[in-house]
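Visitor: build the 3D model from these lines:
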Amino acid sequence: MAAKVTDFTQLRKRLKAARVKGAPSHALGQARLMMDAWIDAAESHGMPVSEALRRIRDGAAARQIAEEVAHTQLSSNSGIAANAACRAGCAFCCILKGEDGGTIGADEARRLHKALLPLIGQPDGRQWHENACPALDPETRMCRAYDARPMICRSYMSVDVAACERIAEGQPADGAGVLGAQMIHLALLALSRAAMAGIAMVPTYSMAKLAQMAVDGASLDEALTMARHGPRGLVDELARQAEAMKRVP
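Guide: Below you'll find the predicted structure:
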């Protein structure tokens, strides 16, 4: 029988007891504090506990928290954000490597699918580069789902355009990487999954597959089914991002 959570006290207990493997301890510690604060805010604003559970399950809570972290990091006067060489139309970071192309939560997947629906049947980023994100305009290389772009897109930065081009070609290069907000986001998703154990699964998805299926005309349910990760998808991405963070300037 599935477990029941009927009040915020029980939800806090679940969060406190949740154990996550694979996430760096500092990121997990931050994620736990931020999720606890989010739960406090939800209760103080009169949100029903059922709605709080839904937002945690769908990754909406994780996305909201991580976007606030990203905003703070992008406003910083130091580090990669202050020295970014990123410009509109410089889309080498939108050439998606591997089959996954980025790990996203259910809330991000639904937002991205909705934003891409108007592009069905139109030329997309794959006309510029076979592995480019379908959200790109192939002529301008501008993202046509910019407001709905997932955290992996929001947090990717570079201090060297040439490094991005080499990485897109499959060559290792320093100077590009993701802000810490992405690791916080992944840790939040993993923490949400652990806290929701026995209640509901907190899924993750391949951004590349989701975007491709959306512009090819697949329904939301079809796209979610085909793009959904297996149980180790999030764990493996946490490990990969932890290694990548070591190379961020």
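
Visitor: CA atoms for contacts and neighbours, from now on please.
Guide: Will do.

Visitor: which residues of this protein fall in strands?
Guide: Secondary structure of the chain (DSSP state E): strands located at 103-105, 156-158, 176-178, 204-206.

Visitor: buried residues, the first one. List them.
Guide: Read it as strand 103-105. Residues 103-105 are the ones in strand 103-105 that count as buried (16 or more other Cα atoms under 10 Å).

Visitor: which residues touch it?
Guide: Strand 103-105 has contacts (Cα atoms under 8 Å, 6 or more residues apart in numbering) with 58-60, 63, 150-152, 189, 202-207, 234, 237.

Visitor: to compare with the earlier structure, here is another sequence to fold:
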Amino acid sequence: MSKSARAALDYPALRRKLTKARARGMPDFLEDRGRRLLDAWLATSASEARPLPRTLARLASGDAAREIGEITGAQIRAEQPEVLTNAACAAGCAFCCILLEGDGGLIGEAEATALHGALAPFAGQPDGRAWHAHACAALDPETRQCRAYEARPTVCRSFLSVDAEACRENAEGGDEDGSGMLGNHLDYLTVLALSREVMRGTALLHTYSLEALAQAACDGAPLDAALKAARHPTSELEETCEDIGNSPS
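Guide: Model prediction:
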């Protein structure tokens, strides 16, 4: 980025870029909602005089998207929707952590870094794969509880089920109903996609495979190597958004 471009970049410029940004693949209503959420975050950052370099770093790492997803998740939980009051999730259930399809979920660099830091102390020890070949490495193989629970990404925090038996059947290759994601995960992905567009020409926002990152950390890879091993192609975020846009409402 040139010196003149850096000099011209400020909070009003970021917010102007956001008005033109697209979360390609996402339905219009989610894109509009994500734009409002990110614009409010930028407005707050400006009003509190947060240093611009720090704000840019948080956008590029996905930490802004993580914070926004955390805020909207707290709002959803405060309303106590029926799906939450009927949730069947319990410590050690872990069927949702058997990753038969996909790669465990798309995460940003801030979440990937936090996950690596939480799992690095367990490097070389038996992990979730000792319980089940397709289990997330973050699991303790004996208790089947997450060793990185406090650092777990938005995709994990948002998942829930009202039918534990359906989760067990799905972990064996079934296709039962009863599980899903809270809406704040959609907020996270949408804001992540918009953040990438806002940062275009300044920094590249990378995304990562949760499964691959957890495995690399548990196998003892240092952070840089784990990030490299788990990094998605740049098309992955847009394809994830398209999958959501094409799914039945």
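
Visitor: any idea what the TM-score is?
Guide: Here the TM-score for the pair of chains, by TM-score structural alignment, normalised by the length of the first structure, is 0.94; 246 aligned residues with a Cα RMSD of 1.5 Å.

Visitor: ok, now how distant is the residue nearest in space to the middle of the second structure from residue 164 of the second structure?
Guide: Geometric centre of the second structure, nearest residue: residue 107, 3.8 Å, by Cα atoms, centre = their mean. To residue 164 of the second structure, residue 107 of the second structure is 25 Å away according to Cα to Cα, to the nearest Å.

Visitor: what do we get in the second structure for residue 187 of the first structure?
Guide: Matched by TM-score structural alignment, residue 187 of the first structure corresponds to residue 190 in the second structure.

Visitor: tell me the contacts of its match?
Guide: Residue 190 of the second structure makes contacts with 23, 26, 30-31, 34, 241, as judged by Cα under 8 Å, 6+ apart.

Visitor: by neighbours, which of those residues wins?
Guide: residue 34 (27 neighbours; other Cα atoms under 10 Å).

Visitor: residues in contact with the corresponding residue of the first structure for that one?
Guide: Mapped onto the first structure by TM-score structural alignment, residue 34 of the second structure lines up with residue 31. Contacts here follow Cα under 8 Å, 6+ apart; on that basis residue 31 of the first structure touches 184-185, 187-188, 191.

Visitor: 7 Å instead?
Guide: Applying Cα atoms under 7 Å, 6 or more residues apart in numbering to residue 31 of the first structure gives the contacts 184, 187-188.

Visitor: quick one: it from residue 71 of the first structure, how far?
Guide: 16 Å.

Visitor: with residue 234 of the first structure instead?
Guide: 23 Å.

Visitor: of the two, who's got more company?
Guide: Using other Cα under 10 Å as the criterion, residue 234 of the first structure and residue 71 rank with residue 234 on top: 24 against 13.

Visitor: on that earlier part again, counterpart of the residue nearest to the centre of the second structure in the first structure?
Guide: By TM-score structural alignment, residue 107 of the second structure lines up with residue 104 in the first structure.

Visitor: how near is its match to residue 223 of the first structure?
Guide: On the measure of Cα to Cα, residue 104 of the first structure and residue 223 of the first structure end up 13 Å apart.

Visitor: check residue 199 of the first structure too.
Guide: 24 Å.

Visitor: of these two, give the one with the bigger neighbour count.
Guide: Taking neighbours as other Cα under 10 Å, residue 199 of the first structure and residue 223 compare with residue 223 leading, 23 against 15.

Visitor: who are the neighbours in contact with the corresponding residue of the second structure for the more buried one?
Guide: Matched to the second structure by TM-score structural alignment, residue 223 of the first structure sits across from residue 226. Under the criterion of Cα under 7 Å, 6+ apart, the contact list for residue 226 of the second structure reads 213, 216-217.
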